[in-house]
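Enquirer: what's the 3D shape of this:
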Amino acid sequence: MTTLILGGTGKTGRRVAQRVRNARIASRAGGFDLGDPASWALTGVTACYLVEPDLQAARLPRFVDHAVAAGVSRLVLLSAPRAGEEGHPLHAAEQAVRGSGVGWTILRPQWFAQNFSEGPWAPGIRAGVLSLPAGDGGAPFVDAEDIADVAVAALTGDRHHGEVYDLTGPRAVGFGEAVDVIARAAGREIEYVDVEPEAFVERQISFGVPSPVARLLTGLLADLREGRGADLGDGVERALGRPPRTFERFVAATTWT
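Expert: Sure thing, here's the model as predicted:
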């Protein structure tokens, strides 16, 4: 088997690549462009880990068609909560995977724990002040190591065909608590500051984030302050037969500089 891993240098993609044999990494650095079929090296590929890094784009349905026509027989899509609903940026990708005619699995992870260490919240953690519009709300942050474990299980085992896995951590953790846990591990002061959603949108746009994406992500964070988005999923346990990693375990395994 040869597995093509889209986003193979990203938070989940590189972890998947470390776990599978005969991995072929698809990344911009390697000349792969999800919008350009001429860059899609699909010869000999039997399984694909699908990631759409640009939530404004709708490129995955066409890629899925090409992949299946080239002989790919397993598709694992990194999706998102509520992507099964009309209007979600990843809804078309989910529909394409479901209708592909080959073995498929959909992963819908909650907020990544690694957002604190190597994602959009990492600069705030390093600076000592994390400002988000989440209020006192919390989320069941899921460790990217768990996402990768489930993805590899689905890429290599028939038992996961046709499954939709909601992936979360074992409990909801508030941002204030999360920052406190990280601060203790890092041995320095880090503060969480709640900001108004509209101010957060404007700040993201000033950093170059497209307005639709800034409003989508801000809305998801604002949902947390209203008590939404904290539901637990059983996907890790259903897929792997073990509970998900705790947030504390993620923090202890991470180097905080």
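Enquirer: switch to C-alpha atoms for all contacts and neighbour counts from now on
Expert: Will do.
Enquirer: where do the helices sit along the chain?
Expert: Shown for the chain, the helices assigned by DSSP state H span residues 13-19, 60-69, 91-98, 122-127, 144-156, 175-186, 197-206, 211-225, 235-240, 247-252.
Enquirer: elements contacting the longest one?
Expert: Put plainly, it is helix 211-225. Counting contacts by 3 or more Cα pairs under 8 Å, 6 or more residues apart in numbering; DSSP states H and E, helix 211-225 packs against strand 138-139, helix 197-206.
Enquirer: rerun at 7 Å
Expert: When contacts are defined as 3 or more Cα pairs under 7 Å, 6 or more residues apart in numbering; DSSP states H and E, helix 211-225 sits against helix 197-206.
Enquirer: name the residues of the helix it packs on that are buried.
Expert: Along helix 197-206, the positions that meet the burial threshold by neighbour count (16 or more other Cα atoms under 10 Å) are 197, 200, 201, 204.
Enquirer: next one: stretch 154-168
Expert: Of the residues in stretch 154-168, those buried by neighbour count under the rule 16+ other Cα under 10 Å are 154, 155, 160, 161, 163, 164, 165, 166, 167, 168.
Enquirer: ok, and what's touching it?
Expert: By Cα atoms under 7 Å, 6 or more residues apart in numbering, the surrounding residues in contact with stretch 154-168 are 47, 74, 76, 103-110, 140-142, 232-236.
Enquirer: right, and the helices of the chain - which one's nearest residue 52?
Expert: Proximity to residue 52, assessed across these by Cα to Cα, is greatest for helix 60-69 (6.9 Å).
Enquirer: re earlier: distance to residue 187 added to the buried residues of helix 197-206, as CSV?
Expert: Converted to CSV, the buried residues of helix 197-206 look like this (distance: Cα to Cα, whole Å):
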residue, distance to residue 187
197, 30
200, 28
201, 31
204, 29
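Enquirer: could you also give me the structure for this second sequence? I'd like to compare it with the first:
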Amino acid sequence: MEKILVLGGTGKTGRRVVRRLKAAGLQAGTASRTGGDVPFDLGRPQTWAPALDGAAAVYVVEPDLRPGLDRRARVPAFVAEAVAAGVRRLVLLSAYGVGEAGDDHPLKSAERAVRESGVGWTILRPDWFSQNFSEAFWRQGILAGTLALPTGDGRTPFVDAEDIAEVAAAALTEECHSGRIYHLTGPRAIGFGEAAGLIGRATGRTIRHVDVAPEVFVARQVANGVPSKVARLLTGLLVNIREGRGATPSDGVQQALGRPPGRFEDYVAETAAAGHWN
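Expert: Here you go, the predicted model:
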């Protein structure tokens, strides 16, 4: 049985991709800095060959997009080695808006390398993950009862990481997704105030969204140990929401899977029932 290699296989989308592949009876190997089936680091090319051994398809993730660090050559170099090692299918986790971004965006070169690889490829461009409320970034604010972000009344169509993983698993195993770029969003755009209210009702707690000025948000992040450039990058992405950029839902999940994307309300109900906000 041919192996499917999942970079970041212990991460937010990677572990969900692996779960689906294994449930289908496929051989899925996880590659990550810690906790994977094989040690892997995009910053250490000597770890690539052992991970790629026997792999026919790869789920490609660039885990580090911090500004000030040149990550533009890492995925292209890895893609070249993967193809030379016999990989015949690549699925790249990119990001929403990369298509309109400038050439200095670190994922721009990654997308170009995948498209020009000479093998089957699929690119996924997801919006903000719903799971940011329960597994990352905003969970602390939810637990504290106050989600303080510079997003104003802006809305965005949060996408469930489970949908991203299902599309990725399909693209890794089905030829019909070759050459496709999927923009992945939820079915409707919602604001952070509504999101906080939905989570509050599901958990029986009072949770509110408080709008903060962008410069105040940057200062708070820096005070908490976040490098200034990283804090400004994150703030800029959130301000994009405030300004209404990218608020239109896409039909990428429908195109890829033949069904509508999961609702934010269902994600909230399932997450609350699992106790992730306790």
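Enquirer: what TM-score do the two superposed chains give?
Expert: Once the chains are overlaid, their TM-score stands at 0.97 when taken by TM-score structural alignment, normalised by the length of the first structure; 257 aligned residues with a Cα RMSD of 1.1 Å.
Enquirer: how about residue 108 of the second structure: what's its closest non-neighbour residue?
Expert: residue 98 (6.4 Å; Cα to Cα, 6 or more residues apart in numbering).
Enquirer: what count of nearby residues applies to the equivalent of the one you found over in the first structure?
Expert: Residue 98 of the second structure maps onto residue 83 in the first structure when the alignment is built from TM-score structural alignment. Using other Cα atoms under 10 Å, residue 83 of the first structure has 17 other residues around it.
Enquirer: thought residue 83 of the first structure was touching residue 91?
Expert: Yes. If you go by Cα atoms under 7 Å, residue 83 of the first structure and residue 91 touch, sitting 4.9 Å apart.
Enquirer: in the second structure, what range does stretch 196-212 of the first structure match?
Expert: Residues 213-229 of the second structure are where stretch 196-212 of the first structure lands, counting by TM-score structural alignment.
Enquirer: just the terminal-to-terminal distance for that stretch.
Expert: 17 Å (Cα to Cα, to the nearest Å).
Enquirer: for the stretch 1-150 of the first structure, what spans make up the strands?
Expert: In chain order, the stretch 1-150 of the first structure shows strands spanning 3-6, 23-26, 47-50, 74-78, 103-109, 129-132, 138-139, with DSSP state E, counting those that start in this stretch as the criterion.
Enquirer: figure out which of these is closest to residue 33 of the first structure.
Expert: Using Cα to Cα, the nearest of those to residue 33 of the first structure is strand 23-26, at 8.3 Å.
Enquirer: mean per-residue distance, the closest one versus the second structure.
Expert: Its match in the second structure and strand 23-26 of the first structure itself, once the structures are fitted together, sit a mean 0.7 Å apart by mean Cα distance after the TM-score superposition for the first structure.
Enquirer: against the second structure, where does that strand fall?
Expert: Here strand 23-26 of the first structure aligns to the second structure at residues 28-31, judged by TM-score structural alignment.
Enquirer: ok, residues contacting the matching stretch?
Expert: Taking Cα under 7 Å, 6+ apart as the rule, stretch 28-31 of the second structure contacts 3-9, 18, 21-22, 36-40, 51.
Enquirer: of the residues you listed, just the buried ones, ChimeraX syntax please.
Expert: When burial is assessed using 16+ other Cα under 10 Å, the buried subset of those is captured in ChimeraX by this command:
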select :3,4,5,6,7,8,9,18,21,36,37,38,40,51
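Enquirer: run through the residues that contact residue 193 of the second structure.
Expert: Applying Cα under 7 Å, 6+ apart, one finds that residue 193 of the second structure lies in contact with 208, 209.
Enquirer: relative to residue 200 of the second structure, how far out is it?
Expert: In this structure, residue 193 of the second structure lies at 10 Å from residue 200 of the second structure, with Cα to Cα as the measure.
Enquirer: circling back: same list (the buried residues of stretch 154-168 of the first structure) but as TSV, adding distance to residue 26 of the first structure.
Expert: As requested, these are arranged in TSV below (distance: Cα to Cα, whole Å):
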residue	distance to residue 26 of the first structure
154	19
155	16
160	23
161	23
163	24
164	24
165	24
166	25
167	24
168	26
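Enquirer: of these, which belong to strands?
Expert: The subset of these located in strands under the criterion DSSP state E comprises 163, 164, 165, 166, 167.
Enquirer: leaving out the residues flanking it, which one is nearest to the last one?
Expert: With Cα to Cα, 6+ apart as the measure, residue 109 is the residue that lies nearest to residue 167 of the first structure, at 4.3 Å, once sequence neighbours are left out.
Enquirer: which position in the second structure pairs with the one you found?
Expert: With TM-score structural alignment as the criterion, residue 109 of the first structure pairs with residue 126.
Enquirer: what comes up buried for the helix or strand where residue 22 of the second structure lies?
Expert: The secondary structure element spanning residue 22 of the second structure is helix 14-23 (assigned by DSSP states H and E). Neighbour counts using 16+ other Cα under 10 Å place 14, 15, 16, 17, 18, 19, 20, 21 of helix 14-23 of the second structure among the buried residues.
Enquirer: okay, now the match of residue 109 of the first structure: neighbour count?
Expert: Residues near residue 126 of the second structure, counting by other Cα under 10 Å, number 26.
Enquirer: ok, now which ones touch it?
Expert: Here residue 126 of the second structure is in contact with 95, 96, 159, 183, 184, 185 (criterion: Cα under 7 Å, 6+ apart).
Enquirer: out of the ones in strands among the buried residues of stretch 154-168 of the first structure, who's nearest residue 59 of the first structure?
Expert: Each of these was scored against residue 59 of the first structure by Cα to Cα, and residue 164 proved nearest at 20.9 Å.
Enquirer: so what does that closest one match up with in the second structure?
Expert: Residue 164 of the first structure is assigned residue 181 in the second structure as its aligned equivalent, the criterion being TM-score structural alignment.
Enquirer: okay then, goodbye and thanks.
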